[in-house]
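*Asks:* One predicted model, sequence on top.
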Amino acid sequence: MDVLSLIGIILAFVAILGGNYLEGGHVGALVNGPAALIVIGGTLGAAFLQAPVHVLKRSGVVIRWIFLPPKIDLLGGIARVVSWSMTARKEGLLGLESVADLEQDDYARKGLQLLVDGAEPEAIRSILEVDLYTQEGRDIQAAKVFESMGGYAPTIGIIGAVMGLIHVMGNLADPSKLGSGIAVAFVATIYGVGFANLLLLPIASKIKAVALRQSRYREMLLEGILSIAEGENPRSIELKLQGFMD
């Protein structure tokens, strides 16, 4: 679990609510159903209008990366590639067939199978690069759903504020109705700006960072597999792949 994400969310909301309390406010003043409906419903509606169904589905999958990112072990990956190269040196490329059958990573398994099939290095690069860039693009598009929601939320908060003020102006003769309208006006703005900057935009950036790290891991596998195909020394392969380390 990514503890930093949890700490970040808790710290952000504690800071906002704590500051409100120190200024003499209370939490109840920030709870407003109509304002939440306007901001959350409007933001989701805009996102649904913007993104295709497959992108929305992917965004629903990758959001779990905020707390449960996929395990990306670059050092372990380098060790695996080196072991593959040693197997290929001792037993030939066909010796990797049993390794490919046991491989859990789909990307690595495809690369190993291409080696076993005797594909040329350029063909291997072409095939694996398509997979790499397609997956990266899919994940970045999913992250942009949250990024776009972070752009819509403050504006929709302003819409909520204007609606609240319209309600206030329409009830100037009835002071009992002024409070709810003013509350919606100000709380909707807080919700819009708060959701965007405390949740949506950081979520988008976190998903992009994980997607790019996954791509770097696959690039490392790609270079390693190509090096094996070209018959490079295992030690040389290890030194080359260490350049992918943080």
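*Replies:* Cool, got the structure.

*Asks:* From now on I want contacts and neighbour counts done on CA atoms only, so please keep to that.
*Replies:* Fine.

*Asks:* and the residue positioned nearest the centre of the chain, what is it in contact with?
*Replies:* In the chain, the C-alpha nearest the mean C-alpha coordinate belongs to residue 207, at 1.5 Å (C-alpha atoms, centre = their mean). Listed by C-alpha atoms under 8 Å, 6 or more residues apart in numbering, the contact partners of residue 207 are 62, 63, 65, 66, 139, 140, 143.

*Asks:* Put this next to the previous one:
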Amino acid sequence: MDIATVIGLVAGFFFFAMSIILDKGLTGLLAFWNAPSVMITFGGAFASVLIIHPMDKFINALKSVTKAFKNTIVDEAGVIRNIIELSNVARKEGLLALEEAADNIDDDFLKKGIMLVVDGTDPELVRNILETELIFIGGRHKEVASFWEKVAEMGPAWGMIGTLIGLINMLGSLDDPSAIGPAMAVALLTTMYGSLLANLVATPFAEKLKIKSGQEMLLKEVMIEGLLSIQAGENPRVIEEKLKAFLAPVLRASLNPNEKEGE
């Protein structure tokens, strides 16, 4: 589990709640709960997003919330080590020996690239096939991030709609001055809910998914360059130095513990 996502959400709601409790006490929290306001803000926001997206993409995007909580281990140095090992196998035993080595690889993208190389596919065609798949993977990731960006956009808008409804109801009962204050408070709750939805949930989820997508895309770019270098028969040491360019300086030393890199 991605502990940063959990801590962020818990901390956000904790600070929100504590700001109320420190001023009004525990009973003060009850004043910030209003079921109709929740319904119009959250329901309206997701209804608008549903109009924008086809049903299958809407459901798929909703499921993506689990990705924000999933701790995906990104080991760029490990991927490069695997590629260097494959290059050593290819150099000593030939490209056909990579087929057996591919059986021990879990990543489908890397395995697909290896099989293309083993089959003797033209290097330019290998690059085109893998980069095309990379483009479509990136496109799917952008669709999911865009979903949460739309939720962040619609949340405050529906919060304002809820506030307008509350104000209209309040203006309809001006004959009772004692009811104006409570009615105004309820009317403003929807604006608050919309801001919470946008700034504590939807926008952070969208940005988190973008970061995870960027990490995955970088790994796949490393795989493409590594596989093409193996197919070209380049020296494993040269391949290592080439792929190091994808790593931050602090990570480069992990490929060779005896070699120190500056930050």
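*Replies:* That came through, no problem. These numbers come from a predicted model, not from an experiment.

*Asks:* Across to structure 2, which of the contacts of residue 207 of structure 1 hold up?
*Replies:* Retained in structure 2 (both residues aligned by TM-score structural alignment, their matches' C-alpha atoms under 8 Å) from these: 65, 66, 139, 143.

*Asks:* Quick check: closest non-adjacent residue to the first one.
*Replies:* It stands for residue 65 of structure 1. residue 207 (6.6 Å; C-alpha to C-alpha, 6 or more residues apart in numbering).

*Asks:* so the helix or strand where the one you found lies corresponds to what in structure 2?
*Replies:* If you go by DSSP states H and E, residue 207 of structure 1 is part of helix 201-229. The alignment of helix 201-229 of structure 1 onto structure 2 (TM-score structural alignment) covers residues 203-231.

*Asks:* helix/strand/coil for the residue with the largest distance to the centre of structure 1?
*Replies:* In structure 1, the greatest distance from the average C-alpha position (C-alpha atoms, centre = their mean) is reached by residue 173, at 49.9 Å. Secondary structure, DSSP: H, G, I helix; E, B strand; the rest coil: residue 173 of structure 1 is coil.

*Asks:* State the distance from the counterpart of it in structure 2 to residue 169 of structure 2.
*Replies:* With TM-score structural alignment as the criterion, residue 173 of structure 1 lines up with residue 175 in structure 2. In this view, residue 175 of structure 2 and residue 169 of structure 2 are 12 Å apart by C-alpha to C-alpha, to the nearest Å.

*Asks:* picking up where we left off before, how close does the match of helix 201-229 of structure 1 sit to structure 1?
*Replies:* Mean deviation of stretch 203-231 of structure 2 relative to structure 1 after superposition (mean C-alpha distance after the TM-score superposition for structure 1): 0.5 Å.

*Asks:* thinking in terms of the whole chain, how far from its middle is that stretch?
*Replies:* Centre-to-centre, stretch 203-231 of structure 2 and its host chain are 12 Å apart (C-alpha atoms, centre = their mean, to the nearest Å).

*Asks:* for stretch 165-180 of structure 2, same thing?
*Replies:* In terms of C-alpha atoms, centre = their mean, the centre of stretch 165-180 of structure 2 is found 43 Å from the chain centre.

*Asks:* for residue 118 of structure 1, helix, strand, or coil?
*Replies:* Taking three-state DSSP, the label given to residue 118 of structure 1 is coil.

*Asks:* Alignment lookup: it to structure 2.
*Replies:* Under the alignment (TM-score structural alignment), residue 118 of structure 1 pairs with residue 120 in structure 2.
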